[in-house]
Structure formats: C-alpha cells, structure tokens
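Engineer: coordinates for the following, if possible.
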Amino acid sequence: MKTEAEIIEINKKQKEFYNHKKKNLPTRMWSFVREKTLKQIRRDIGVLNQSYDLHKEWFGDLTHKKVLDLGCFSGNNLSLYLAENSKEYIGLDLSDLAIAKLNERLKNIPTAKAIAADFLSETDFPDKDFDVIYAYGVLHHFQNPDVLINKLNEKLASGGIIVSYDPLETSLPIKILRMLYRPFQSDKDWEWPFTKKTYYKFHNTFKVIERHGVLGQAKWYFLINLLPLSDAKKQEIGKKWHKKDWELSVNSDSHLFSCMQLTMVMQKK
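Structural biologist: Now for the predicted structure:
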C-alpha cells in the first residue's frame, strides 16, 4: 500500500493527466464504454436522476453547512446546487485548469470558491470542519483507503457526513474485465474501484446511514437492447431490474457486491 507521501506524488501525475487528457487507446475505449454505454443505461432506466435526487435528500438543509465538493473538476451535476444553497462552499480538485473554469461559474456566489490543491496536503489545503463532503466518483482514486479515511475523518466536523458514488470491483464479470484492461490503461495508478475489503474499511470507520448498489442485475440491460423489443418494453425490464438492485442492496451484502457501482451516505462517528 502506498504511503500518503507516495500518493501525493502520484497525484501530481494525475493532475497532468486531467489537465491534458492524454489517454491511450485502451483508456479512450473504456471511457467511451463508460460514458456512452453505462451512462446511457443509467439514464434510460432512471439511475442518474434518482441518484442525484437522493444525494440532495442526503445533504439535507444546507443553510448552515460548510460543504466540500471533493474532486469536482470543473463542476459536477450538483456543484452549483451545493454552492448556491450552503453557508460556505469549497470546490476542490487537482486540476488548476478545471478549477479556473469552476471559479468562473461561481463568480456571482460570494460564499463559494474553488481551489486547485491536493486533498491530502495539509500545506496546500488546511481547511477542515466540513459538515458535508460530496465525493462523486472520487474515493476510488486513492490506492490506500486507510490514508483517505484518516484524512476524511480529520476534515469532517463532528457529526459530518460524506456522500459518495464509486465503482465496485466485486462482481466476477466486472473483475475479470478490469483485470484484462488494467495493464493497458493510462490512469491505472489512481483508479482503484472498491473491493469488498475497501468497502468494509469505510463501513467499520464511519456509520453507513444508507447505501444503494447500481447495475447489478441491471448491468445486463445492454443485452435486452439487442432483442427485437420496443424501447418502452426494454426500459420496463431495465427499470424492474434496477429497482431490484436498488432495494435489495440496502441490506444484502451479496446483492450489493453483484453491482458495478455504489452510492452511500456515511457519518462521522
């Protein structure tokens, strides 16, 4: 496992990668599959909007809350919502180019700002006592979850929460696919989808208030799209599968670990 200092060095490479988007062919192919196929599936069966609506619910009333939008790049789907509704908002990302774009979007919100810094660096980012840390597609970028968990605990206010959404590497088909792809990807040094061990480290440190798995049975929706069925019928089947994944993964670890993605809200103990 990498030390905090080693991860900070890796993050310098990650900053360059996201500033210049230098992806090799395998990485571009996987990005296409992820963005054009998986994202389209989530859109078709209602996962995206359901997740964003749930995240807003988990945030609660932001009027008196200090919020960190961790790894937000130039702004995610809920960045402006968080900035406009919280007492204090900080968007944080490694990429100075992306943060410049976000600051332009935040210029009319006096209680909001964006910073280009490494979350792990106390020198670059000393802010703490956050009531909400929003980490959409971020927590899996740290190879050593212990280092990340310690920093999250340090940055959270008493009773503060983390709202996250990350990929899982716990279902056998996806694990095999990622093993085949990993040696060729440009961003392998900071792409670490959650294993069972990683999940349980978070579970044992924070109070997991609620969780949902995504794309368990519903990951096979792409096969339904190959059948000679109407779009309405295909979506009906996909939504039924998603509903099963969403509901069963709340309490069933076995069903959760059959899913491709995980969203949860965790509270500092």
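
Engineer: drop to CA atoms for contacts and neighbour counts, all remaining ones
Structural biologist: OK.

Engineer: tally of neighbours for residue 25?
Structural biologist: Around residue 25 sit 12 other residues, with neighbours defined as other CA atoms under 10 Å.

Engineer: let me see the contact set for the closest residue to residue 269 other than its chain neighbours.
Structural biologist: Distances taken as CA to CA, 6 or more residues apart in numbering place residue 206 nearest to residue 269, at 5.8 Å, with adjacent residues excluded. The contact partners of residue 206, taken as CA atoms under 8 Å, 6 or more residues apart in numbering, are 266, 267, 268, 269.

Engineer: to compare against the first, here's another:
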Amino acid sequence: MEVKVKEAILENNKKQKEFYNNKKKNFATAIWSKVRNGIFTQIKKNIGIQDQSYVLHKEWFGDLSTKKVLDLGCYSGNYWSIHLAENAKEYLGIDLSDVAIAKLNERIKHLPNAEAKAIDFLSDDFTADKFDLIYAYSVLHHFQDTNLLIERLNEKLAKDGEIISYDPLETSLPIKIIRTLYRPFQSDAAWEWPFTKKTFYLYKNAFNIVERRGLLGKTKWITLINILPVSNERKTKIGLKWNSQDWNDSKTSDSVLFSCMHLTMLMKKKQ
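Structural biologist: This next block holds a predicted model:
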C-alpha cells in the first residue's frame, strides 16, 4: 500500500513541477495569493515584523561552516539560500522545477561546495543523505502524506540533524472556513496541505521540537482595526502588542499556536 501511495505522490509531483515551471494560477488561486501575500505581508511590514522569522532562522542555523545543508524546495532561491550556499560546509538546493533550479545554479556557480538539482525529494533517484540541516521554508505543507515525509526526513538527516520549517496553519477556525470555501476552486489544491493539529502532533511525536513560534494569531485581526477611525500610531501599537503575544506565547501554549496562521519550528532528530 505504501508503495502505491508513494507512486501516486510522485506522479502528482510531476503536475506540481509543471505548475511551478509555468506559474499558471486560476482566478481563485490568484485572488487568495493576493490576500495571503499582499494584505498579510503588508500587515507585517506596517508593524515592522516582516523579517521576524528570517532573523530567527539565522540564529537557528548556528555555525554553518561544519554543516552539510539541504535547502529543500528552494525554487530559484529563498531568502536564505545564497547565505546557506556561501557559508555551509556543503550545500545542496533541490526543487521540482528545473527552470527554477537552472536560475539558482547560475547564482551559485562560483561556489565550489554548493550545487542545485531538479529532483523529487521522495524519489529513489535522490540518494544524498546525512544532512546536518534541512531548511524547509514553506515546503513541508506541500506533502499530503505526513508520515511518508517524516520517514524520508529521518532517512536523510545525520545523527543530531535538524530541520527548520515554516508553513501555514489551518487550525484557526476563521482561516479554516475561508480555506474550505476556497479549496474547490484552488488550482494548486493537490499539493497544498496547510498544517492541521494532527499534522503538528505528528511532527511533535517524530522529532524533538527545540523551539517553535506562531505568527498572525491575534495580529491577523489588525485588518479590521485598519478600517476603524484610529490613528496609524495607535494601529501600529496594537499590532506590535498582538504580535508580541502571538510570537512569545506560542512557544509554550498550543491554544495560542493554533490561533495563528503560520508556524515555524526548529526540530531535531530523535536518537
């Protein structure tokens, strides 16, 4: 059964590759992307938290000079791809899109210890392993079968290896309702699986979660504050307060974490 499931996923990933090579979104997907990447990105910019997770990720990287790094699903390069390639002992960026990987290879061709490959992480053709760090920025939620992915991640990690992830959550009721209404019209629905509570607990059971943070919990409601006759200074103050509560309280409180729209984690392989 597991073989058939894997084969189905690999076949579906060929469609995903074609999608990201061409970037063709239908109207519904384009609208949601605008909301997700437009409105909420603007909210983060307005209250000065746009790079909050990126800064934390850099802290989590630690000393890269001794690490073999896998940049999983990196497309043509994410926020930290070049930094990882320049500083890691060994860097490999992989993505389904050969078009994107060609661009990344051009950017890192001067680095002797760095390379990028267009390959499926689940494919038997991907044989590299013993990674000290797997950086998966907005990637893990593209895998429908979490158990299969977790098994593969463990196979590829070195002893004491770590994973840094960042993914959308579907645990806040308003967001779940919106996503449920939108999903039948979504052009990339076959490979978009925002984390549920069950997904989170599967990762929690499989790895040691060293640290975790949630974003856009209370803070997402700043969209409503923005339409009120309140000064920009007051709006910013409210946004910063709410974000601080989301960011700090989600470290230990599952209820706060599950009110958020995004989750980032530092996970370590269990012995």
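
Engineer: got a TM-score for the two of them?
Structural biologist: The TM-score (TM-score structural alignment, normalised by the length of structure 1) is 0.97; 268 aligned residues with a CA RMSD of 1.2 Å.

Engineer: on that earlier part again, PyMOL command to pick out the buried ones of the contacts of residue 206 of structure 1?
Structural biologist: Written as a PyMOL command, the selection of buried residues from these, which uses 16 or more other CA atoms under 10 Å, is:
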select buried, resi 266+267+268
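
Engineer: ok, so of the contacts of residue 206 of structure 1, who is nearest residue 167 of structure 1?
Structural biologist: Out of these, the one with the shortest distance to residue 167 of structure 1 is residue 266. That distance is 16.5 Å, counting by CA to CA.

Engineer: need the counterpart of the closest one in structure 2.
Structural biologist: Using TM-score structural alignment, the partner of residue 266 of structure 1 in structure 2 is residue 267.

Engineer: same deal with residue 21 of structure 1?
Structural biologist: When the structures are aligned by TM-score structural alignment, the residue of structure 2 matched to residue 21 of structure 1 is residue 23.

Engineer: and the gap between that match and residue 78 of structure 2?
Structural biologist: Taking CA to CA, to the nearest Å as the measure, residue 23 of structure 2 falls 16 Å from residue 78 of structure 2.

Engineer: between those two, which one's more packed in?
Structural biologist: A direct count of neighbours by other CA under 10 Å for residue 23 of structure 2 and residue 78 places residue 78 higher, at 15 against 10.

Engineer: residue in structure 1 matching that one?
Structural biologist: Going residue by residue (TM-score structural alignment), residue 78 of structure 2 aligns to residue 76.

Engineer: show me what contacts its match?
Structural biologist: For residue 76 of structure 1, the contacting residues are residue 136, by CA under 8 Å, 6+ apart.

Engineer: can you map out the strands along the stretch 101-250 of structure 2?
Structural biologist: Assigned strands in the stretch 101-250 of structure 2, in chain order: 114-118, 131-137, 157-168, 207-215 (criterion: DSSP state E, counting those that start in this stretch).

Engineer: looking at those strands, which is nearest to residue 31 of structure 2?
Structural biologist: strand 157-168 (17.0 Å).

Engineer: average offset between that closest one and structure 1?
Structural biologist: Once the two structures are superposed, the average separation between strand 157-168 of structure 2 and the matching residues of structure 1 is 0.4 Å (mean CA distance after the TM-score superposition for structure 1).

Engineer: now the angle between strand 207-215 and that strand, please.
Structural biologist: 20 degrees (axes from the mean of the first three to the mean of the last three CA atoms, to 10 degrees).
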